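**Student:** Predicted model and sequence follow; I will ask about them next.
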Amino acid sequence: MLRVLESGVPIDITFADLMKYHGPGFPGGVAHAYCAMRHAVALLGAVERRAITVRTAFPGPGGRDAVEMALRAVTGDRFAVVPELAATHRGNTLARYVWAFTHQDRTVTLQLRDAGFVTAEFIELGARRDRTAADDERLTLLKQQMADRLLAGAVGEVYEEVR
């Protein structure tokens, strides 16, 4: 569970809550944002949700929606996709899974651990523009499997702090 504050009042947010806001399209992206936010809050301590700025190399709509619902950062103009944050030295599979969370005067930057959470098949199939109906069906399955792998990890097992 993710706990943030709204004017000092705790708000507990679950993955299921984020999926209700986002819809069924990109559960993997929602799971990435959820895991990254949980880890950031664990490192930053109690945070006011409307006081967090998020920068990420991850452009997916699931991630954006999760950050918006939990932190209200999109409508608050505190969310930016910054392609330059990508860890290109980590290869195509891991490069874009980088998140930087700033609360007050502290920034925590996280990257996805190299532990098989994202598969090359998912990246390749997701990038393909000439997908068939069978490809789309396979991609839907891969998205859910990735979300399941991410959510099975404890805080600190999915994302790691970049120093």
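**Tutor:** That came through fine.
**Student:** from here on, contacts and neighbour counts on C-alpha atoms
**Tutor:** Will do.
**Student:** correct me, but Leu5 touches Ile11?
**Tutor:** Yes. Contact between Leu5 and Ile11 holds when scored by Cα atoms under 8 Å: they sit 5.8 Å apart.
**Student:** Comparison target below:
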Amino acid sequence: MNRITVTGKGQSLIFTFEEILKYFGSGKISGCVVGVSHGLISMQLAFPMLDAGRPLERREVSVRTAFPGAGARDALEMVTRCFTDGRVVVDKNMPEAKDAVESPRGRYYFEYSYRGRTIACSVKPG
């Protein structure tokens, strides 16, 4: 489960945790590794529910998140290109995120939208 598959113009694209860490750069900063993990895992959980288990067209995924950390940002960008294309909103004060676990950078809350459907993922206490 250390990878995710999406499509780019109909072509299958597979991204691994290790590749996302390389994209991040030095990536051995523990907080950023946690952010990469949360970004990847939230996509792995949400994406299958957005289109009946089929890989999503990466440039059609929109993101709202309360977590501005660099690790999660790079995971989201590498897989969906949402920052490059302007399909992301980062708001540390999202009311929907109030019950999500908080880190020094923000709350681990991610919302993914795709072709009219939206799924929210968050890390809850415990």
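**Tutor:** It's in. All values derive from a computational prediction rather than experimental measurement.
**Student:** Any idea what the TM-score is?
**Tutor:** Overlay of the two chains. TM-score (TM-score structural alignment, normalised by the length of structure 2): 0.82; 114 aligned residues with a Cα RMSD of 1.8 Å.
**Student:** what touches both of Leu5 and Ile11 of structure 1?
**Tutor:** Both Leu5 of structure 1 and Ile11 lack any common contact, where contact means Cα atoms under 8 Å, 6 or more residues apart in numbering.
**Student:** Enumerate the helices of structure 2 by residue range, in sequence order.
**Tutor:** Per DSSP state H, structure 2 carries helices over the ranges 17-24, 30-50, 70-80, 82-85.
**Student:** most packed of those?
**Tutor:** Of all the helices of structure 2, helix 70-80 has the most neighbours on average by mean count of other Cα atoms under 10 Å, namely a mean of 23.
**Student:** and that helix, how far from structure 1 on average?
**Tutor:** In the superposition against structure 1, helix 70-80 of structure 2 averages 0.7 Å from its aligned positions (mean Cα distance after the TM-score superposition for structure 1).
**Student:** can you give me the angle that helix makes with helix 17-24?
**Tutor:** 110 degrees (axes from the mean of the first three to the mean of the last three Cα atoms, to 10 degrees).
**Student:** I'd like to know which elements helix 70-80 of structure 2 is packed against.
**Tutor:** helix 17-24, helix 30-50, helix 82-85 (3 or more Cα pairs under 8 Å, 6 or more residues apart in numbering; DSSP states H and E).
**Student:** rewinding a little: need the helices of structure 2 in a markdown table (columns: distance to Gly116 of structure 2).
**Tutor:** Converted to a markdown table, those look like this (distance: least, Cα to Cα, whole Å):
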| stretch | distance to Gly116 of structure 2 |
| --- | --- |
| helix 17-24 | 27 |
| helix 30-50 | 9 |
| helix 70-80 | 17 |
| helix 82-85 | 16 |
